[in-house]
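Chemist: build the 3D model from these lines:
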Amino acid sequence: MTVTAGPAVEGADGRRTGPARAVVTGVGVVAPNGIGTAEFWAATLAARSGIGLLQRFDASAYPVCVGGEVLDFDDAALLSQRLLPQTDRMTRYALAAADWALADAGLDPAGLGEYDLGVLTAGACGGFEFGQRELQKLWGTGPERVSSYQSFAWFYAVNTGQISIRHGLRGHTSVFVSEQAGALDAAADTARLLRTGTLRAALTGGFDAPLCPWGLVVQLPGGLLSTSRDPERAYLPFDADAAGYAAGEGGALLVVEREDTALRRNAAGIYGRIAGHASTFDPRPGSGRPPALAGAIRGALREARTDPADIDVVFADALGVPDRDREEAAALAEVFGPAAVPVTAPKTLTGRLYAGGAALDMATALLSMRDSVIPPTAGTRAPAPGPGIDLVLGEPRETPVRNALVVARGAGGFNSAIVLSRYVRSPHHRAVTRPA
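Modeler: Coordinates of the predicted model:
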């Protein structure tokens, strides 16, 4: 993605600065191992997994019976009774996370102009459970019992729409459908719209909730889900015993603002900034051409003006499928050198969340920068043969994290990489820091 530098902006003291930078001021999380940012982060550092035997429905007859479910989400307490009949679980997660992210940022949408705040999310699965329920009504009791909300509640763009309606956000809205890579693409486009002056702030991220009978059935033909019935061994990226991944549900939303907007309103704190991004597309199978992931990584580093040696951690895509893991390890070794940068995959505690996965990785990377710690990869024990990577295992690794690279690959050949950097104030800007 090519980003056009926007016009110069004014800092908090009125001086002219360079093009507006995109900074993250709020985070909202709903994940299988934690509801809310604090609970999720504590569980992640303690390596507490949210992956288990599926409980929401009887999966004993399916070849897959393990996943990362969000089991303690109290939607009735968090959302109005009016919204519940309109929404699938994924949208309820997204609405709660949007509330929490805005509160974390201390951002009142009413304080900005009518079209200054937008919503850009990723969606891959849509409202599977809502759709299944209404189809059951259609075939079981007749069309007159089907909810009128079926017309949009199943749609992968519904989270963007419901968030914008709930908060009266009339700025640019869009949805990205590049599966696991989508949230990185959404964040990058958010940064572009901020730099060019189209928006002053936005909510960006992604959510999915694909764990219901219909949702599970449509995932099975891909052949990538783990059939292990042991939750601790179901998802083992970069491991000699890797045999697929566990699916999960949830995701994260970020409040991203122009730096000058955040400073002018005296934002409570800044987690970091979106420094660079690039996306590529793999060649068709059988073409003989190599995967394009390394190109996306190099492009993100180039846009961020960051050398490979300056990346302190890589949050890996970590599919858990042996040949795809080897491809990713080879791309990292090609760009950084063998075992030259710490690599982690905390999604081993949640499962792959599709559109929510990379969004949650971005939130985790920002928390890593805040607290100077890299969370571990769970489950993986015996490294798979192939290019060596410095995979963080067992315990969190305490180390300064100034720049983090998040990598994501979506089904069908999408590759995306984003560089998040610790916020360092401009000499013309007053310091804004967030306490740990």
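
Chemist: every contact and neighbour count from this point should use C-alpha atoms.
Modeler: OK.

Chemist: the residue nearest to the spatial centre of the chain and V30: what is the separation?
Modeler: Nearest to the mean C-alpha position of the chain, counting by C-alpha atoms, centre = their mean, stands A359 at 1.1 Å. Plainly put, A359 is 11 Å away from V30 if you go by C-alpha to C-alpha, to the nearest Å.

Chemist: joint contacts of these two?
Modeler: With contacts defined as C-alpha atoms under 8 Å, 6 or more residues apart in numbering, the residues adjacent to both A359 and V30 are 251-252.

Chemist: coming back round to it: quick check: which element contains the residue nearest to the centre of the chain?
Modeler: Under DSSP states H and E, the secondary-structure element containing A359 is helix 355-371.

Chemist: in that helix, what counts as buried?
Modeler: By 16 or more other C-alpha atoms under 10 Å, the buried positions in helix 355-371 come out as 355-370.

Chemist: now for that helix, which elements pack on it?
Modeler: The elements that helix 355-371 packs onto, with contact taken as 3 or more C-alpha pairs under 8 Å, 6 or more residues apart in numbering; DSSP states H and E, are strand 22-31, helix 182-195, strand 201-208, strand 250-258, strand 403-410, strand 414-421.

Chemist: I'd say A43 and S49 touch.
Modeler: Yes - in terms of C-alpha atoms under 8 Å, A43 counts as a neighbour of S49; the distance is 7.5 Å.

Chemist: another one to check against the first:
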Amino acid sequence: MTTVGVPVVTGIGVVAPTGTGAAEHWRTVLAGEHRIRRISLFDPDRYATTLAGEVADFDPARWADSRRTVQTDRWTQLGFAATRLALADAGLPEVADEPYARGVTLASSSGGNLFGQRELQRLWSQPSRTVGAYQSIAWFYAASVGQISIHHQFKGPCGVLASEAAGGLDSLAHAARTVRRGTPVVLAGGTECPLSPYALVCQLRGGLLSAGTDPRRSYRPFDARANGYLPGEGGAVFVVEDLAHALRRGAPTIYGELAGWAATHDARPTSTDGDVDSGQYARAIRLAVERAGLSPAEVAAVFPDALGVPRYDRAEAAALRTVFGAQPPPVTTQKPLHGRAHQGGAALDVATALLALRHDLLPPTAAPDRPASGCEVDFVRRARPPRTGAALVCARGFDGFNSALLVRRPATGPHGATAGSVGGTT
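Modeler: A predicted model of the protein is given here:
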């Protein structure tokens, strides 16, 4: 078997409502602890949605110096923390020893909206009619990639993926391609903070947010009572590394391979009501499994998009049945515990999937209590070992983006030393 150009994950950095650090996140999802709360970053009383998943007690000064925190939005500051955690987990220095052999590929959606709203309010409410010097960069959707690459001196291939929730998977796929093309270490994943008045209004305008007031019952994907999603912040950053490079330097942990991936687009207008097309979503799932060189029967679990909107939930269940037949693999979602963090949420699902493979244990699903009609699949009700060493993570971005990523254990096990070739687009 070859180890050349095999993209593996050697570091996981989690900053989410479920915890700071992969270990705390894993404990929270195994216990099924709900971390949805009333929004505290601003007063949400005037809005229909008042609940969200926030990163508790987050202090940006712990993760970055004052020069960088004054330049950046909370979304980027969460990225600083996740990146430092991922590099430490991988046993890599914070400042690159080989700058041009290190890249950064993160996903982005809403950008620095908290920073931007503050500065625009200052512009229109104060006599000076000015904004801060960093307004031009802090809100920019590529701000996290730029700030992280500069601070850590990652001067190799860098980029940002913008496909809403699907971007959390697209960034990992792009990182895997970058590794195959010769860059041995790439940061991937993403964080998000869609919790400003402006960002909340934008989400409310889409008509998909839940207006529930019970933190444990207001975001129920696949449930007969599902009525929308609740927003969340945070996410995960990963060290994606060439397996041969990881083995040479003695990486402490190899969590798993990025074994297959695919992205498609619905190529049709997104309707605000009515049925949701599942055809291209199913195609992305099928291609990801095929490109990993696996049969559908070899997939141990699915971590779904889990939007919590009935027509989208039905379409997702239909896509799984299209690919896997009448009995899809076990399905588990943790989004009701922490909210939907768009690209950060998809990255967080990948972290959960990799941890599940490492610990040989599928975490219980946080929903549904009573599956809606058309959503009857095998939900993981109690933690159980996976049948195989492969897990599928799925994500849909608003306006037609579909992505799927297949992760699997290295060939010799969760701490494996060798792995075979992997599949994906180039």
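
Chemist: which residues in the second structure does the helix holding A359 of the first structure align to?
Modeler: Residues 343-359 of the second structure are where helix 355-371 of the first structure aligns, with TM-score structural alignment as the criterion.

Chemist: reformat the helices and strands packed on helix 355-371 of the first structure as CSV; add distance to V64 of the first structure.
Modeler: Formatted as CSV, these follow (distance: least, C-alpha to C-alpha, whole Å):
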stretch, distance to V64 of the first structure
strand 22-31, 20
helix 182-195, 25
strand 201-208, 18
strand 250-258, 19
strand 403-410, 21
strand 414-421, 25
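
Chemist: among the ones you listed, which is nearest S226 of the first structure?
Modeler: Between S226 of the first structure and those, the shortest gap by C-alpha to C-alpha is with strand 403-410, which sits at 17.5 Å.

Chemist: mean deviation, the closest one versus the second structure?
Modeler: After superposition onto the second structure, the mean distance of strand 403-410 of the first structure to its aligned counterpart is 0.3 Å, using mean C-alpha distance after the TM-score superposition for the first structure.

Chemist: so where is that strand in the second structure?
Modeler: With TM-score structural alignment as the criterion, strand 403-410 of the first structure aligns to 390-397.

Chemist: so A278 of the first structure, which state does it fall into?
Modeler: At A278 of the first structure the chain is in strand, as set by DSSP: H, G, I helix; E, B strand; the rest coil.

Chemist: next: V9 of the first structure.
Modeler: Once three-state DSSP is applied, V9 of the first structure turns out strand.

Chemist: mind listing the strands for the second structure?
Modeler: For the second structure, applying DSSP state E gives strands covering 7-16, 19-20, 36-38, 51-53, 102-107, 158-161, 185-192, 234-242, 256-265, 301-303, 390-397, 401-408.

Chemist: I'd like the ones you listed as TSV, with mean neighbour count appended.
Modeler: Listed next are the strands of the second structure as TSV, based on neighbours: other C-alpha atoms under 10 Å:
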stretch	mean neighbour count
strand 7-16	30
strand 19-20	21
strand 36-38	21
strand 51-53	27
strand 102-107	28
strand 158-161	21
strand 185-192	33
strand 234-242	33
strand 256-265	26
strand 301-303	25
strand 390-397	27
strand 401-408	28
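
Chemist: TSV for those strands, including distance to I150 of the second structure?
Modeler: Listed next are those as TSV, based on distance: least, C-alpha to C-alpha, whole Å:
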stretch	distance to I150 of the second structure
strand 7-16	19
strand 19-20	23
strand 36-38	34
strand 51-53	29
strand 102-107	10
strand 158-161	11
strand 185-192	13
strand 234-242	16
strand 256-265	26
strand 301-303	33
strand 390-397	29
strand 401-408	28
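
Chemist: which one of those lies nearest to A81 of the second structure?
Modeler: Evaluated over the strands of the second structure, closeness to A81 of the second structure peaks at strand 7-16, with 6.9 Å, by C-alpha to C-alpha.

Chemist: in the first structure, point out the residues matching that closest one.
Modeler: When strand 7-16 of the second structure is aligned against the first structure using TM-score structural alignment, it corresponds to residues 22-31.

Chemist: circling back to that earlier point, can you tell me the mean distance of the match of helix 355-371 of the first structure from the first structure after alignment?
Modeler: Per aligned residue, stretch 343-359 of the second structure averages 0.6 Å (mean C-alpha distance after the TM-score superposition for the first structure).

Chemist: the second structure: which residue goes with L225 of the first structure?
Modeler: Match for L225 of the first structure (TM-score structural alignment): L209.

Chemist: who's in contact with the counterpart of P371 of the second structure in the first structure?
Modeler: For P371 of the second structure, the aligned residue in the first structure is P383 (criterion: TM-score structural alignment). Contacts for P383 of the first structure (C-alpha under 8 Å, 6+ apart) come out as 238-240.

Chemist: closest one of these to V406 of the first structure?
Modeler: Proximity of the contacts of P383 of the first structure to V406 of the first structure (C-alpha to C-alpha) peaks at F238, which lies at 16.6 Å.

Chemist: and that closest one, how close does it get to A318 of the first structure?
Modeler: 7 Å.

Chemist: between these two, what contacts are shared?
Modeler: D325.

Chemist: quick one: which of A43 and S49 of the first structure has more around it?
Modeler: The residue with the greater number of neighbours, taking A43 of the first structure and S49 and applying other C-alpha atoms under 10 Å, is S49; the counts read 22 against 17.

Chemist: my guess is the more buried one contacts K347. True?
Modeler: No - in this structure S49 of the first structure lies outside contact range of K347 using C-alpha under 8 Å: 9.3 Å.

Chemist: residues touching the match of L225 of the first structure, list them.
Modeler: With C-alpha under 8 Å, 6+ apart as the criterion, the residues that contact L209 of the second structure are 49, 203, 227-231.

Chemist: then Q343 of the second structure?
Modeler: With contacts defined as C-alpha under 8 Å, 6+ apart, Q343 of the second structure is in contact with 107-109, 164-169, 189-192, 235.

Chemist: how close does the residue of the second structure positioned farthest from its centre get to Q117 of the second structure?
Modeler: Largest separation from the mean C-alpha position in the second structure: P127, at 41.4 Å (C-alpha atoms, centre = their mean). The spacing between P127 of the second structure and Q117 of the second structure, counted by C-alpha to C-alpha, is 17 Å.

Chemist: now do G206 of the second structure
Modeler: When distance is defined by C-alpha to C-alpha, G206 of the second structure is 20 Å away from Q117 of the second structure.

Chemist: show me which of the two is the more surrounded one.
Modeler: For G206 of the second structure and Q117, the more surrounded residue by other C-alpha under 10 Å is Q117, and the numbers stand at 17 against 10.
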